[in-house]
Structures are given as structure tokens and as C-alpha cells.
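In: Please work out how this folds:
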Amino acid sequence: MAGVTEAAARYTVAVRALCEFTAKTGDLDLRFTPSPTAQEGIAGHAVVSARRDDDYEREIALSGQWGPLHVRGRADGYDPRNHQLEEVKTYRGDLARMPANHRALHWAQLKVYGHLLCQARGLASVRLALVYFDIGSQKETVLAEQHDAAALRAVFEAHCAAFVGWAEQELAHRTARDAQLAALAFPHPTFRPGQRELAEAMFKASSRSCALLAQAPTGIGKSIGSLFPLLKAAPRHALDKIFFLAAKTSGRQMALDAVTRLRESAPLLPLRTLELTAKSRACEHPDLACHGEACPLARGFYDRLPAARAAALALPLLDRASVRAAALAHDVCPYYLQSELARWADVIVGDYNYYFDFSALLHSLTVQNDWRVAVLVDEAHNMVSRARAMYSADLEHGTLRALKKTAPAALAKPLDRVHRQWLALEKEQDEEYRALAALPEKFMGALQTATTAIGDYLAENPAWFDADVLDFYFQGLHFARLAESFGDHSLFDVTLTTSRAGKRGSTLCLRNIVPAPFLQPRFAAARSVALFSATLSPWNYYADTLGMPADTAWVDVASPFAADQLAVHVASHISTRWQHRDRSLAPIAALMGAQYQRQPGNYLAFFSSFDYMEKAADLFEARHPGVPVWRQARGMDEGARDAFLARFTADGQGIGFAVLGGAFGEGIDLPGARLIGAFVATLGLPQLNPVNEGIRRRMDAMFGAGYDYTYLYPGLQKVVQAAGRVIRTTTDRGTVHLIDDRFGRPEIQALLPAWWRIGPAVS
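Out: The predicted structure follows:
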């Protein structure tokens, strides 16, 4: 929420953050929202600003002191002729339906700005105006009041007085935290091989305030090897927060375990560590709307928040279970309590989307509060696909057809217009898939009109709730938002579909293929960003597609493993190409059977699809009935995944069949005898289809490496990750069989880990 200035011993807080802490009361109430999008809000502010005279002052930086507090912010605008300070708020719908506590918060912010302006310019009084701008009608509603400087000063001091106790507590926390971090020792007797090199690279990146791509082998302890140096850097580099972002639950848990180990080694360290949980998992009442009349945990939320916040921050670890317990003990919503706690935590562990997505909570708070943050991205080889998904959107025609039958009458006309424009797109298309060179303007206009109409209806009917309409509304907003930034980094395509009933339809997709333009502002907002994984080669692929800064550092941490720990064999007599797969099943079964007969134990066998995997498992079981076999199933939940992994015991034997790139291809730890070998029956290349071919052509035009960037690098990354499950410690020994003749090519082997010693297949 704020930063500490050591030299002045002051606590810096933004005007908005100050008022949100002191002036928010009553219910959590989202009925007046969803508010205009960020782009609509910016556009609305621009419209209001453009209507003002030439001498109108815009974006006025203001600041002031009160005790240990340094309060700062930017007022929207000042009219010197009328001595009027304005705060612009965009909205849609009926302004009269805005909750009273929202309006009170707006006035609180404006009055604080009013005091700071009077103080800065020696004004005896000022006219304050809340300017509410309706995005739909483009009309302004101005609520103005005249205030003298003395009264505004009293308001300012009241807010500061209400906050200063908390600020002093935060100053004390920060001082104690930094003192303990400066003395923090590595929690193990020695660094693992490679771990010190990784830690030094992390610390140097923070020192230089730059980005880092770090390729570091599996099993060296990357979680603690990255967190420790940045915690040590926090006092010296004045870091407010460290964000540890992971692609999967297992990665987040390893980060939490690393923090716990650090805390155990330094019991006096007051380190607040928060785990962020998705709303779908944190919400206690998913069937209720987020307002006090519907949800008991939203009723009086802001009145009970101070006690819940204080109780939570006294806990040693703010993981999902602890936050939920603290929230329910004070009858507040766990999901929104964790969002509040993000303002006060030192280390925040969560998914990639919390910092890199369009509506990312952590990025928004970082920018609003001018935090100095370090961002750690674990298993960063996932970032390209995950970021693409964040900045892609699709719409199903069947969903709209169903919605038209149940939506309120007031929405029938705008939804029907979208439907008609959608039909026009389908009629223009003969082939199953088509990529358009430009966005269809008539369809996008109809979609924009429909989402505006739904937003207006929601605002005018706050008690109304329809999950299907809301889903389409949010999908439409996301689609329209991405359309505003459509360019070479994305594709727009139409895929024709046929339902089970034989009804023709289609899917429209805005498909991001190069997330760089969206991620670059995220990198720029952090003091340092470190992306690390066992598979980040070649580095230019990640630098290009993710938009890494020009001064990004690169480190390739030497493997602590010796070549004689892992026997790597290439079955160059087998082709796993699609047209050869049925022919490959018998030799694969023979190879796996021979390896198991030589050395019984636990193995994983990876295939390119569930269909291929099932055929291979069926034949292997038929020919080797004495070997235990278990299989990955489609859509396995967490319990089923745990049961699959539980079969890999230290004294167990058998083969687990899995899909490459799935839940068991990375992020699992089966050291020692729990896993002694793997069979990888594929290069992992993405499917050859019109979508991927469109991506290849675009990658070729942008980077001159279409095939490599679309197929080869993503495929081999999955192969190396899967093989990396075998050797987890410096005492492990195992065998990997790479099954495909293409693994024998020098250009393919050059992309595999340098420490591997690759030999031919064994019979």
C-alpha cells in the first residue's frame, strides 16, 4: 500500500489508498459494477478533459505531510478561473443507484486533494466538484461544494489520524523485517551445486534493476535459491514486495515451503507471506451475488475488515486455509480479504495471472502505490502459452443462441443484432477454418452495443442475476477489449462447428500469438523480473515472444548432475509421426518390455495424445501382463492425480502411462527409486493444423523462424521437462528412452541438455 522512506523515517501513502483505508464502510457491494473498462475510463477522462478550457490544469501532482505520513497523489483537474478542483469518475447506468459508501469514498478523496491544493497554493477556499461521466450517454453530472481551507485541513488530519497508528505499526514492521533480512543466513549448511550460481544471478539482477532469464536444472532447489537472494536484497534495494508466480499448485506450494524453511531458520523474522487463491476456490457462496442483501459475508464487510485484517496479519503464514479461517472468524469474504491483505504482505505467492493478466491485481496495486517489487516467475517455459491464453478470447455462437431464448426482453434487440452479424460471417465462409486479415467492423459494433446494453441493464436492475448473461457479458467485454489492441501479434479466426443436433455454428477467436506488447509494461513496472526454468533454451525464443527488456541478463546454470547418472537412448528405428503411429506400437511395447525386464522399477511413459497413449497401453498390457500399468485419464481432478502419483513408491514397480505436456510431464518430484526411468514416444510437436500454420506464418514474418518458434522449440521443451522427472538429486540414477528417429538428428540433439550423453537404442 505504501513505501517507507528510511532517511526521513516517513511512511508514504497514496491519497486513494489512504481514503480506502479510512473512509470505506458498510457492505461490499458490486451491484453498481462492473464499472467501465480501463480503456473506457481513460477515454471518459479524456472526453471530460477535452471539454475544458485551455487554461485547465490536468493531472496535478500533489503531496503533503502529517506526522510520519507523506501523502501523495494526482488530482484529475483544476479550473483556475472558477477555483474548482475536479475528480472525474466514469460510470454507466443510473447514477442514483450508486451505493452511498462509493460516493462517500469519492468525496473523501476529493477533499484530501482539496486540502493538498490549498496548502500548495495558499488558497483560502476551493470549490470541489465530483464529475460523474456516463460512458453510455457521454453526459456529465457535476456535484459541487465550496469548502474553506481550514475545514479541508481538518478532514485531511482526521484521515491521517485514523491511519497513522497503522502506518507506525507498518514502519515498525518494515524496520524489523529489514533488520532481520540483512542478517538472514542461508537456511541450509551449504548451497546445492548450481544453487549459489542461481542465487548470485538473482541478486545481481536486483542490483542492476534488470530482467533475468535463468536456465537452471531441475532438482537444485530453485524456489529457495531464488527467494533467498531477493529477500537479502530487499533492505539494500528498498524492495516493498516480492511476487513469486507459478504456473501450477505444486510450484506455489514449493514456494510456501521455502518461505517456511527460511522462517524456521530465522524465528525473529517478521515476514508476511500471502498465498493468493482464485475466486472460484475462495468464494464461500458461489451461488450468491456480491452484495450485502444477498451474501452474509458481504454484509458489513468494510465495518468488520479492520479486525479481520489485524487478526490475519498476526498469523505466521497466510496460506489459503489460514486466510479462510481468519475471514470466517470475522464474517467477511475470504476472497476479498486476501485482496486486502495483498497490500500489506511482504511475499505474495500466486499464479502468473495475478501480475501479468489484463486485470492483474498485483500489477494494478504496484502501479497505484508506486511499489518497488521483484517478480519471480517459476517454470517460466510455461509463460508463452499462458500469456497467449491471457490475451486471447473466444465466443461460441451456440452460447448466444441459447442466451437469446432466456435473456430479458430489454436485451433481445441488441443480442439479435449480434446474432445476425454472426450469421453473416458464417455465410461468407465455405471452409471449416478461416483467418481474417481485419476485424469484422459490423460484428464488433454489434457486440459493443450488446455489452453496453447488458451493462446498463445490470445497473438499472441491481437485484437481477443471471449467470449465463453475466458470462456472455464478461466474455464480450474481454473480446472487445482485446479487439482494441488487435495487430500483428494476434489472429482473428472463424471456425465452423456442427452441434450434435446437426445445427451449424461457429467459434470466433481473437488469438494472441506474441504476448510481448502486453507483457512489456508489466516488466517495466517491476524493479527486477527473473524468469527461471530448467528449459529456457534457446533464450531468444523467450526474449522475442515475451518481450523481454533489451538489457535482460541470461544465465545458464551448470547442471549438478553427471552424465553417468542418466542413460539416454535414442530409438532411431521407430517413427512416431501421425501416419506411422499404429506401426510404432509393437516396437514401442517391445522396447519398454525389454527395459523393464532388465531393470524392474517405476517408469513413466509419455505419448503425444490420449488416443496414442491408450493404444500403446492396451498393447503393452496384452504382451506384458505381469507388469503393473496405470494410466492418466482425461480431466483428472486433484484427488485422481494424487492417486496416480501415489503408485510411485520407493519399493514399487510398474509403468504409468501419461500424455506429454500434461499434469505429469512437469512439476512433480519423484526422487530415488520412486522413478527410475522414462519413455518419451514423441517429439512433442504441436499438431499440424490451420491454426498452427497461421501462427507459423506470422512467426516467420516477425522473427524469421516460423517452424522453430511454432513447433520445434515448444515440442522439445516438453520432452526435456518430462525426461527431467527422472533425475532429481545428485544420487539419483535412471534411464530415458527417446523414441523417434528424429531424436538422432544433430540439430535436435543440440537443443537437448548439454550434460546428457546420448546413445543408441538398446535391445
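
In: hey, let's count contacts and neighbours off CA atoms from now on
Out: Will do.

In: who touches stretch 260-278?
Out: 173, 176-177, 180-181, 184-187, 228, 256, 259, 313, 316-320, 335, 338-339, 341-342, 344-351 (CA atoms under 8 Å, 6 or more residues apart in numbering).

In: Does residue 247 touch residue 384 like I think?
Out: No: when contacts are counted by CA atoms under 8 Å, residue 247 is not listed as touching residue 384 (11.3 Å).

In: from the contacts of stretch 260-278, which ones fall inside strands?
Out: In this view, those that belong to strands under DSSP state E are 347-351.

In: In the helix or strand that contains residue 47, which residues are buried?
Out: The secondary structure element spanning residue 47 is helix 38-50 (assigned by DSSP states H and E). Along helix 38-50, the positions that meet the burial threshold by neighbour count (16 or more other CA atoms under 10 Å) are 40-41, 44-45, 48-49.

In: Check stretch 227-240 too.
Out: Those buried within stretch 227-240 under the rule 16+ other CA under 10 Å are 227-235, 237-240.

In: now do stretch 364-384
Out: Neighbour-count burial for stretch 364-384, counted by 16+ other CA under 10 Å, picks out 364-366, 368-384.

In: Another for comparison:
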Amino acid sequence: MKSMKISVRELAEYAYKRGSIDEKFRSSKALSEGTAIHQAVQKEYKETEEKEVYLDFLYEMEEMTLHIHGRCDGVLRSEEGLVIDEIKSTSLEAEELEEDFFPEHWGQAYGYAYMYCEREQLEGINVQLTYVQKASKKKIRYLRYLTVEQLAEEVRFMVEAYTPYALTLVRMRAQKHETLPKLGFPYPSYREGQRTFAGSVYRTAREGRTLFAQAPTGIGKTISSLFPGVKAMEEGDFEQLYYATAKTTTRETAEEAIRLMQEEGASLTAVTLTAKDKICFQEETICQPEYCSFADGYYDRINDALVDILTNESLLDRSTIETYARKHHICPFEYSLDLTNAADIVIGDYNYVYDPRVALKRLSRDRTKKMGLLVDEAHNLVERARDMYSASLSASDFETLPSLVESDRAGSLAASIASDISSLFPENQREVSIDEIPGVMEERLEAFVEETESFLRDLLPEEQNETVMNVYFGSQHFLNMLEQKDDNFVYIGKEKEELKLYCLNPRTVVKRITDAYRFSVYFSATLSPFAYYKEMLGGTPEDYILKLPSPFSREQIDTIFTPLSTRFRDRERTARDVSDSLKKQTETWPGNHLFFFPSYSYLELIHSYAKEWGKEIVVQERNMDEERKSEFLAQFTEESEIIGFAVLGGVFSEGVDLKGDRLRGVAVVGVALPPRDIEKELIHRYFENQDRNGYNYAYVYPGMNKVLQAGGRLIRSEEDHGVLQFIDDRFMTPVYRGLLPEEWKNK
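Out: This next block holds a predicted model:
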């Protein structure tokens, strides 16, 4: 018989939750607050009373069996008899909290009570909801007695409400497991290196390990990671994959790979997560019923919307989600998040996994231990993670708050924090690092957050001040990162204005997150040098490593090394020579070319000379949106002779496929070293103290990764041929030359 497992909480929320999305202010520490409140109440239990009691029950129906399970907060003993206690924290004041305000809470408690009665053969039991007000810690209790027959009726209602969705999920799971054994590789043959990569991913998934793989352009990384990941699901060790990527183009490539497997007969459901501000139907993203009709009544309509889309669609990309969201008049962003519970594959940005500010609450430990993690373009994650785990406070922002907040205490604390930041650093130093901040400052920051929360909770969106909200959330993030602080972090002060908790090495935090998943695969065409990226992303000696050669031949690339200095001090002097070298490339190899520069200012300098070439030149603009980016690339046709000027590390140096005659040549001007600043110097010093080459870790490796990405735009298939020019005398030295792929060193 068909069966599935579901927690009491999930069952109750599905059946009872009604009403609207109402994202009024909430503390970002809600989960940890709730845990602390639960523990505080449970400490008050008598020695004879039980807490965290595991209960389960098999609910059999004609169509299927539901395995309902969960942990009851408490089984108490009172004069009235046994009591099932369900503890909930709330921001509502006591007078607002009516007994039936949250029917899903009663539903959860009824579920535990029914299972306990069945287990202990009781005729009835007391059911209690214990609410704890977060700010005051005041307890409000509601107590009811129900017979086992009444409890059975409550559970029957929840099960009947859930059954259509459950049957949909069971059907999807059965079809998946029926079709996966028959699924073959969706291409006639494997490319060189592709089978090796796919086999390594499969082995990693089956064994629950971590793999770091450098898979050069042309191998087909996306299908070579997704296909074995999907095939490994056959054994039932895990149920879902999260495909993490940083760019729209790679998300689209993942969707195409899934479409190919579906066309081969695989019954798979995949959902793509799109940022809220991009997918929102409204001009302003205000998720409250009085402002957005798609939020109004969302929970009244979501259950039908889930069954509808899962019955009729399998590739839930942005367009499909928007279509069904409009059909059912619901928020498309929340819709996509709710679909992650049912999808076999979730495609989304890194931040939904790694960023503590926006990571999906749905990715609980219970979920991730049954989920595989595929991290595409993993070289991008190092700097992204550094940014995610760093936090800043601005003295000037705190100075403005006393006139903006209603609370005198919050204003006073803000003024003190501003003074604390300014007094941390010597008068004559613009930038400085320190090991610790005074404990009193941390206490003030905690008090400020708590005090600010107390009045922000009651504000409507139009009453919220943007500066106050930014300072509050920035302070909250700073405190959260303080909990992570170890030797991998340092404090930086700038201009007596900014205090920054800077993450020098994200490996510890990244590894902690990765360890929660069944398995993980980090892959990129440019994990070079390999040891650097493995270390920065939390790799261990036990992890698998794979470094594959390029599937392309040396004969496809004509490589030129032009030993001119592009150092900042020499740029004006060598600009004419750089321009002449680029012009010669376009004359020797007619067609379309892309030239990459380390900065906009340097690009503009060379462009001023290139205007004399008499050729059609297009230039990357600052802050180009997707439409402008598409227009830029559309000019590169097989018949055109376009010269594109772009920036290393920008939107055109990754994820761009101009195959065949759409791109004849690429030139990389400079080694793309990051500008020298206090953060890079601290990274330099940190790794020197770790017996590493600190200069390479801080400057050379990040810069050369941009070079490798830009150079990789040239050859995208076995049929491509072209010229690749490196303009900088440092490319002739062993350090930089050694970081280039072998097939780029032919001349």
C-alpha cells in the first residue's frame, strides 16, 4: 500500500492554516527565541513529568497509509489528570491572544493527544496550549478535555484535508522511482572526461561524502552533476537535490539539463527560486494583505494551487510559477518556497543555503540530511561567503537614530554605540584592525536590538523608517556573526566611522553548513589552484578531489603573450602599445573579439585610443541589467565584426556562450589583482601566519580566477577556434604562468 511520513506539525499547518501573508516586523532571532522559551517552560516541569516525548501512529485509509509522528513538548500530571502540553512563543500581547487565534496550534496538540491516547489506551486526555509572550515572558494557558473519539475526529479532519496533496506526493514519488532505473544519459555519448566526472559525483552521493572537482569548460558540468545525482536517488538514501548557483544563465542551464532527463522519461519535479524583488507582481514588495491582494488570503488558496501545479507541471521555472500564481491569485515568491517541499530538485542562489540572513527556514536539519548539495561555479562562493559572514556598524547611522525612534532608551543606546565606535580607534589612523571590542559595547548593542524590537513590532509598513530598519537588521546580523567569531574573523575600523567584523576565512562556517547535507559537490572550470579553493570552502583530507583535463585540443587556440606592463603606475605610458596589440589581434584574426580589462577606468583609457581603429566597438556599461546584457551579446553574430570592451569579473566574463564564429578572439589585459586595502592586507597577514603564501591568497589567486574565467569565453565547443592574448609581463613569470591551463601555453 502507498505510504508516506509526515510530522504532526506539518499536518496541522496544512489543514488549519488560513488567512494572509502578513510580513509585519519580526525578530530575526525568532527561532532561537522560541527554542529558549520552550526550554525555560520545560525546566519548570516536575520530575515525574515528561518532555520531548516521541509519538507516532499509522493512519490507514483506502488509498494510502500516513505515518504521523512528532515530539510532544510535555506530558504533565495534574489534579485533572494527564495533560498534553504544547508550548508556543508569541509576539502578541495577552489581550490580543484569543483562545482560538491559531487553530493550527490546537491541531498540533490534538494530534499528539490522539497518538498518546492510542498508545496508552486512554478514553480521553487534557490538551493544553501554553503561550509565552516573547518580551514579557508572561504565560497564557488554555486547557481543554477531549475524549479519544473527539480527538479521532480532529485527526480525521486534518488527514482528509491533507489527502489530496499527500496522494499527489505519493504519485510523484512512485513515478520517480519507477522511471529512474530506466533513465540513461540524455546524450548519445559522453564527452572526454564527462563519464569520469559523473561517476565521481555518483560515488560521492552514494557514500555521503564531499567532492571538489575542477571540470573545464566543454565537459558539460551541469548535466554531469545532475544526472548522477538523480540516478543516486534510486537507492532511497536521499530524496532531494539543491543545485546552488550564482547566475541566471547557470540556472537556465540547469533547467535545460532537467528538461533533457524528463524527455528521456525521468519523472522529476524541479522548482527554480527567483529573488522576491524580481518575481513580485507589485511595484513595491510589501507583503501585507492591505497592500497586496496576492498576499491577502494566500493560505486560503495555496493548498489547491500546490495540487494544481504539481498535477500538471514538472519543470517549475519562473514563467510557470508566475502563470499558476496569477491563476490562483497568490504570491509567486512564497508559492515557489512552498513548492520546495515537494520538488525533487531545487535550483536557487547560494544565499538560500549559506547566507544566515536569508537562508531558507524550510531547509531544516531534517530536510538537509536527506538532500544532496551541488554547488556550481564554486569559485564564486569564497568571496560571496566572506561577504555573507562579515557585518558592519556605522557610527553616523547610529547618530541619526535618536531623532528617528520613539523610544528614548533606544535613542540613548544608539548615541552610546556611535560614541563607542568612534572611540575604538586612534585619532591619526584612517584604518585599523583590533582583536576585540569592549564587552560593554556588545551589551549595549544587544540592549539596543531588544529595545528597538519592542516598538518596531507595532509599526505598519508606512510607519517604518528605512534608516531605523537598516540599523536594526545590521545590528542583528552583527550580533549573529559575533556568535560565530573565532580566529577566522577580525575587527576593522575605518575613518572612525565604520566598525566591521570581517571574515578572513569562511571555511569553518561553510563546512558547518555543508556538513548538514547528505553529500556535497563543489565544481567549477576554474578551481585553480585546487588546494586554495578546497581549503577556503572547508575541505578536509577525507574529501574526494577530481581534476580533469580540458576536452579541447591545443590546436583550437592560438595563444599570444604580450609582455607589456599594465601596472597602475605604467598604464598611461604603455596605453598606446596595449591598444596597438589589441588592434593587431583584430586585423590578424578578423571577426568578433572580447577584450577584458581590470577596471572601468583602464577600459576607458584604452578605448580612447581604440576609437582610432575605425572598427565597431561596444563597451560594457556600469550596472547593466539583464535586458541590456542581452542586447550587448546579441550584437555578436556569425556575420558581424564587433569589438567588445568588458571588465574582468563582470557580467560578461562568466556564463557567456558565444559559440562558433560569434567569437573569434579574446584578450585579457592585466592580471586583475584586487586593489590593495586593509582587508586584503589582513588576509595576507592571516595566511602568512598559517604558513601559506599570504600575498597569493589575498591577491594573486582571486585575480587570476577572473583571468581564467574571461579566457574561458573563447572555446565553448569542439568546433570552436580562436586567438587568446594575454597582455602583461607577469604572465611570463612562473607564478602566473603556472596558474594557466596547459592548453593555453602552446605559444
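
In: TM value for the aligned chains?
Out: Here the superposed chains carry a TM-score of 0.93, computed using TM-score structural alignment, normalised by the length of the second structure; 737 aligned residues with a CA RMSD of 2.5 Å.

In: Make a ChimeraX selection of the buried ones in the contacts of stretch 260-278 of the first structure.
Out: Typed into ChimeraX, the line below selects the buried ones among the contacts of stretch 260-278 of the first structure, using 16+ other CA under 10 Å:
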select :173,177,180,181,184,186,187,228,256,259,313,317,318,319,320,335,338,341,342,344,345,346,347,348,349,350,351
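
In: Report the inter-axis angle for the lengthiest strand in the second structure versus helix 30-43.
Out: Taking DSSP E as the criterion, the second structure has its longest strand at strand 65-78. Taking axes from the mean of the first three to the mean of the last three CA atoms, to 10 degrees, one finds strand 65-78 of the second structure and helix 30-43 inclined to each other by 50 degrees.

In: Pull the distance from strand 65-78 of the second structure to the chain's centre.
Out: On the basis of CA atoms, centre = their mean, to the nearest Å, the separation between the geometric centre of strand 65-78 of the second structure and that of its chain is 33 Å.

In: got it, and stretch 173-187 of the second structure?
Out: Stretch 173-187 of the second structure has its C-alpha centroid displaced from the chain centroid by 28 Å (CA atoms, centre = their mean).

In: Repeat that for stretch 562-582 of the first structure.
Out: On the basis of CA atoms, centre = their mean, the separation between the geometric centre of stretch 562-582 of the first structure and that of its chain is 35 Å.

In: swap in stretch 144-156 of the second structure?
Out: The chain centre lies 42 Å from the centre of stretch 144-156 of the second structure; the measure is CA atoms, centre = their mean.

In: what do you get for stretch 420-432 of the second structure?
Out: In this view, stretch 420-432 of the second structure has its centroid 35 Å away from the chain centroid, taken as CA atoms, centre = their mean.

In: now swap in stretch 444-463 of the second structure and tell me
Out: Taking mean C-alpha positions (CA atoms, centre = their mean), stretch 444-463 of the second structure and its chain are 27 Å apart.

In: Can you point out the buried residues in that stretch?
Out: Of the residues in stretch 444-463 of the second structure, those with enough neighbours to count as buried (16+ other CA under 10 Å) are 444-453, 456, 461.

In: could those go into TSV alongside secondary structure and distance to residue 484 of the second structure?
Out: What follows is those, written out as TSV (DSSP: H, G, I helix; E, B strand; the rest coil; distance: CA to CA, whole Å):
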residue	secondary structure	distance to residue 484 of the second structure
444	helix	19
445	helix	16
446	helix	16
447	helix	19
448	helix	20
449	helix	18
450	helix	20
451	helix	23
452	helix	23
453	helix	22
456	helix	26
461	helix	32
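
In: burial of residue 94 of the second structure, as a residue count?
Out: 14 (other CA atoms under 10 Å).

In: For it, which three-state class applies?
Out: The three-state label given to residue 94 of the second structure by DSSP: H, G, I helix; E, B strand; the rest coil is coil.

In: Which residue ranges of the stretch 101-250 of the second structure form strands?
Out: Under the criterion DSSP state E, counting those that start in this stretch, the stretch 101-250 of the second structure carries strands at the ranges 124-133, 139-147, 210-214, 240-244.

In: JSON lines for the ones you listed, including mean neighbour count?
Out: Rendered in JSON lines, the data for these read as follows (neighbours: other CA atoms under 10 Å):
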{"stretch": "strand 124-133", "mean neighbour count": "22"}
{"stretch": "strand 139-147", "mean neighbour count": "14"}
{"stretch": "strand 210-214", "mean neighbour count": "26"}
{"stretch": "strand 240-244", "mean neighbour count": "26"}
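
In: now these as TSV including distance to residue 591 of the second structure?
Out: Rendered in TSV, the data for these read as follows (distance: least, CA to CA, whole Å):
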stretch	distance to residue 591 of the second structure
strand 124-133	69
strand 139-147	75
strand 210-214	31
strand 240-244	35
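
In: And those strands: which comes nearest residue 401 of the second structure?
Out: For residue 401 of the second structure, the closest of these is strand 124-133, at 27.1 Å, according to CA to CA.

In: Could you check the angle the closest one makes with strand 65-78?
Out: For strand 124-133 of the second structure against strand 65-78, the angle by the same axes, to 10 degrees is 80 degrees.

In: For strand 124-133 of the second structure, which outside residues touch it?
Out: With contact meaning CA under 8 Å, 6+ apart, strand 124-133 of the second structure is reached by 37, 80-94, 105-106, 109-110, 113, 117, 138-148.

In: how much does that strand stray from the first structure?
Out: Compared with the first structure after the fit, strand 124-133 of the second structure shows a mean deviation of 3.2 Å (mean CA distance after the TM-score superposition for the first structure).

In: Next secondary structure element downstream of the one helix or strand residue 622 of the first structure maps to?
Out: When elements are defined using DSSP H and E, residue 622 of the first structure is found to belong to helix 610-623. Following the chain from helix 610-623 of the first structure toward its C-terminal end, the next helix or strand by DSSP H and E is strand 629-631.
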